[in-house]
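**Q** Let's see this in three dimensions:
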Amino acid sequence: MEALTEAGGWRRAMQVDLQEAPVLGAAMAALKALHATPALSSGFDPFARIDGLIADYARLGAPLPEDTGWLRRLIGAAEPVLRTGADLAPCRNDGAASNLMLGPGGAVRLVDFDRAGMNDPLYDVGALLAETTDFEREMQAGFAAYAGAFDEVAFARARLWSFVDDMLHALWSRLKARTSARGGVEWLKYGEWRLMRLRMALNHPQYEQKIRLAGGAA
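**A** All right, here's what the predicted structure looks like:
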């Protein structure tokens, strides 16, 4: 394996790094290379992960966000569309900027594959785009760097996946706040941030439009 050491000029990426077009382009190229590798034996089902986390809360007697049922129902509106129409590929299923390493000459490496499994490649793309900026217009160039050109239907699908990823990570992080030996408030803060972003997206009129676009409707 390649040693990505500080002495060798490597460091973890931050969100601000992904706002640089060459860095984001290299990250998208790394994702595209991953998606072209041979199939993995296991899959990654984000919706099943969300439902599994909700069950974990019940098992542990931990309080869920009060609007969890509403959030799950709205996310569920996109589920039939997202479960069809994609060729599955090996995915990292993790969009965190800190799980990218930046090195000499503009090199970018993907790290942390604990959630790796076969999935819609646009899940990876959507999760990474959501990490770069809150503004969809600014995401379009990053999407084009992956796809070769901007496509509003595929972009809508990637954005829907980013909302699913928000719910998954919000629930996961809030549960970690109760179960992790690390303690502190960082888990809860991160979970609340992802919940806030998810609520804003699902309340926006364009959420339904994205479902219609991704499903092929005008």
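**Q** only C-alpha atoms for contact and neighbour calcs from this point on.
**A** OK.
**Q** All the helices of the protein, residue numbers only.
**A** Taking DSSP state H as the criterion, the chain carries its helices at 15-18, 21-35, 46-60, 68-82, 121-132, 136-147, 152-179, 186-203, 206-214.
**Q** quick one: contacts for the residue sitting nearest the centre point of the chain?
**A** Averaging the C-alpha coordinates of the chain gives a centre point, and the residue nearest to it by C-alpha atoms, centre = their mean is Ala127 (2.4 Å). Contact partners of Ala127, counting by C-alpha atoms under 8 Å, 6 or more residues apart in numbering, are Asn93, Asp94, Gly95, Ala96, Ala158, Arg159, Trp161, Ser162, Asp165.
**Q** Give me the neighbour count for the last one.
**A** To tie it back to what came earlier, the one meant is Asp165. Applying other C-alpha atoms under 10 Å, we find 24 residues neighbouring Asp165.
**Q** Report the separation between it and Asn93.
**A** 9 Å (C-alpha to C-alpha, to the nearest Å).
**Q** Now do the shared contacts for the two.
**A** Going by C-alpha under 8 Å, 6+ apart, residues that sit against Asp165 and also against Asn93 are Tyr123, Ala127.
**Q** just to revisit the earlier point, please tell me how far the residue nearest to the centre of the chain sits from Met139.
**A** Between Ala127 and Met139 the distance, using C-alpha to C-alpha, works out to 11 Å.
**Q** picking up where we left off before, buried among the contacts of Ala127? Need that as a selection in PyMOL.
**A** Once 16 or more other C-alpha atoms under 10 Å is used to decide burial, the buried members of those can be selected in PyMOL as follows:
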select buried, resi 93+94+95+96+158+159+161+162+165
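**Q** possible to save the contacts of Ala127 as JSON lines with distance to Met200?
**A** Converted to JSON lines, the contacts of Ala127 look like this (distance: C-alpha to C-alpha, whole Å):
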{"residue": "Asn93", "distance to Met200": "22"}
{"residue": "Asp94", "distance to Met200": "21"}
{"residue": "Gly95", "distance to Met200": "19"}
{"residue": "Ala96", "distance to Met200": "20"}
{"residue": "Ala158", "distance to Met200": "17"}
{"residue": "Arg159", "distance to Met200": "13"}
{"residue": "Trp161", "distance to Met200": "15"}
{"residue": "Ser162", "distance to Met200": "13"}
{"residue": "Asp165", "distance to Met200": "14"}
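**Q** Now the second one, please; I'll put the structures next to each other:
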Amino acid sequence: MTDDTVGRVLGTARTDAERAVEKALGAVTAWSGRHIRYAPVSGGLQNSNWCLTVEGAPSRYFMKIPGAGSEAFIDRAAANQAARLADSLGIGPGMVLFDAGSGVEVAEFLEHYRACTTGDLTRPELAHQAIALYRTLHSGEPLSLTKTVFDMIDEHLDQVRELGAALPADTDLILAEYAAARKALEATGMDLVPCHNDSKPGNFLIGSGAGALPMKMIDFEFASNNDRAYDLAVLVTEMFSGERQTLELVEAYYGCATRPLTARVQLFTALADLKWGLWGCLQSRLNQAWGFDYHKYGLWKLMRCRMTIGDHRWPAWLEAV
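**A** Model prediction:
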């Protein structure tokens, strides 16, 4: 993780974003009266992220300030619980502070780390490290929030209707196959474990120097108890995994790549694209200030979902689970 600038001294804010940081820092009574510098950290889409240097502290800190509109999707208390679980399991940064009222979170700043790229995760050794992180997270104590991908999709569909978000003309076809996949998966029983639910490459951090630092996970905003196969499915969609790599990762996670397991992951890949496609289309209605074309992103995800359900093997995957 790298900060963009040397930073500003507390009390010298010039912009709305900097004033928001200083307001959040003012609520941290343990740091009252200390000399503090803060600098923006790049990479956040929904939130405002900052690197803090606090007088007398043994290391720097990472502060996350929730973005406007993110409360429609994120339970901050549940996200912090998941982050603390990852900390306790040794797979996430150390958690320092959390303000339940504002959702502001302060964590250890992971020195000498950088965010993964999609290219990084095509390297088998890094992809397998990500799988190992999921195996560890999934072994943890259940979270207080259970929210399956079905709950997420249904919530987004309600929000689409409420906000009038624009969706593709073939959405009804996609939703019919969603119903079929849900019926097949629920009939087998949901394997609920603590899940990250947001496996984009940037949420995996690797050592940026010569040392052999262990891979870490960050950003638990969408975490909940969910089916473990869904976490794996989101990972392979974000990695653009080919069929061979997907089978290798299924085997790495489960210890085998049986037909029912691979079919389960394939069905969840379509549902992952449906969930994030709806999310992207909604974001374009909720906030125009994040500098990202969310509607285009959402339509692309929904197009890939349509491609998966149009695969000639889709009926066989429905039967195999």
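**Q** After superposition, what is the TM-score?
**A** Scored by TM-score structural alignment, normalised by the length of the first structure, the superposition of the two chains gives a TM-score of 0.90; 212 aligned residues with a C-alpha RMSD of 1.7 Å.
**Q** ok, Met239 of the second structure touching Leu121?
**A** Yes. Taking C-alpha atoms under 8 Å as the definition, Met239 of the second structure is a contact partner of Leu121 at 6.5 Å.
**Q** Now do the shared contacts for the two.
**A** Where contact means C-alpha under 8 Å, 6+ apart, the residues bridging Met239 of the second structure and Leu121 through contact with each are Pro201.
**Q** what about the aligned partner of Arg114 of the second structure in the first structure, how many neighbours?
**A** When the first structure is aligned by TM-score structural alignment, the residue opposite Arg114 of the second structure is Arg11. For Arg11 of the first structure, the neighbour count with other C-alpha under 10 Å is 17.
**Q** likewise the one 4 residues further on?
**A** A total of 15 residues lie near Gln15 of the first structure under the criterion other C-alpha under 10 Å.
**Q** and Ala107 of the second structure, what is it in contact with?
**A** Counting by C-alpha under 8 Å, 6+ apart, Ala107 of the second structure has contacts Tyr61, Phe62, Met63, Pro93, Gly94, Met95, Val96, Leu97.
**Q** Pick the one among the residues you listed closest to Asp311 of the second structure.
**A** Checking these against Asp311 of the second structure with C-alpha to C-alpha, the nearest one is Pro93 at 39.8 Å.
**Q** Quick check, the closest one in contact with Met215.
**A** No. In this structure Pro93 of the second structure lies outside contact range of Met215 using C-alpha under 8 Å: 10.6 Å.
**Q** most packed of the helices of the first structure?
**A** Between these, helix 121-132 has the highest mean count of neighbours, a mean of 25, where neighbours are mean count of other C-alpha atoms under 10 Å.
**Q** State the span of the second structure onto which that one is aligned.
**A** Helix 121-132 of the first structure falls opposite residues 228-239 of the second structure when the two are matched by TM-score structural alignment.
**Q** swap in stretch 188-204 of the first structure?
**A** Stretch 188-204 of the first structure covers residues 295-311 of the second structure once aligned (TM-score structural alignment).
**Q** Show me what the matching stretch is in contact with.
**A** 167-168, 174, 177, 269-271, 273-274, 276-284, 314.
**Q** change it to 10 Å
**A** Identification of contacts with stretch 295-311 of the second structure by C-alpha atoms under 10 Å, 6 or more residues apart in numbering yields 165-168, 170-171, 173-175, 177-178, 181, 237, 266-267, 269-285, 294, 314-315, 317.
**Q** who touches the alignment partner in the first structure of Ile174 of the second structure in this structure?
**A** When the first structure is aligned by TM-score structural alignment, the residue opposite Ile174 of the second structure is Leu71. The contact partners of Leu71 of the first structure, by C-alpha under 10 Å, 6+ apart, come to Pro65, Val164, Met167, Leu195, Leu198, Arg199, Leu202, Asn203.
**Q** for the residues you listed, which one is nearest Val23 of the first structure?
**A** For the contacts of Leu71 of the first structure, the closest approach to Val23 of the first structure (C-alpha to C-alpha) belongs to Val164, at 24.8 Å.
**Q** I figured the closest one hits Pro46, correct?
**A** Yes. Under the contact definition of C-alpha atoms under 10 Å, Val164 of the first structure touches Pro46, with a separation of 7.2 Å.
**Q** Now do the shared contacts for the two.
**A** Glu79, Tyr123.
**Q** Comparing stretch 265-284 of the second structure with the first structure, how large is the average distance?
**A** Superposed on the first structure, stretch 265-284 of the second structure shows a mean distance to its aligned partners of 0.8 Å (mean C-alpha distance after the TM-score superposition for the first structure).
**Q** which part of the first structure lines up with that stretch?
**A** Using TM-score structural alignment, the match for stretch 265-284 of the second structure in the first structure runs over residues 158-177.
**Q** Can you give me the distance of Lys216 of the second structure to Ala130 of the second structure?
**A** Counting by C-alpha to C-alpha, the gap between Lys216 of the second structure and Ala130 of the second structure amounts to 8 Å.
**Q** Distance to Ala89 of the first structure added to the helices of the first structure, as CSV?
**A** Formatted as CSV, the entries for the helices of the first structure read as follows, by distance: least, C-alpha to C-alpha, whole Å:
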stretch, distance to Ala89 of the first structure
helix 15-18, 23
helix 21-35, 5
helix 46-60, 14
helix 68-82, 14
helix 121-132, 6
helix 136-147, 14
helix 152-179, 15
helix 186-203, 26
helix 206-214, 19
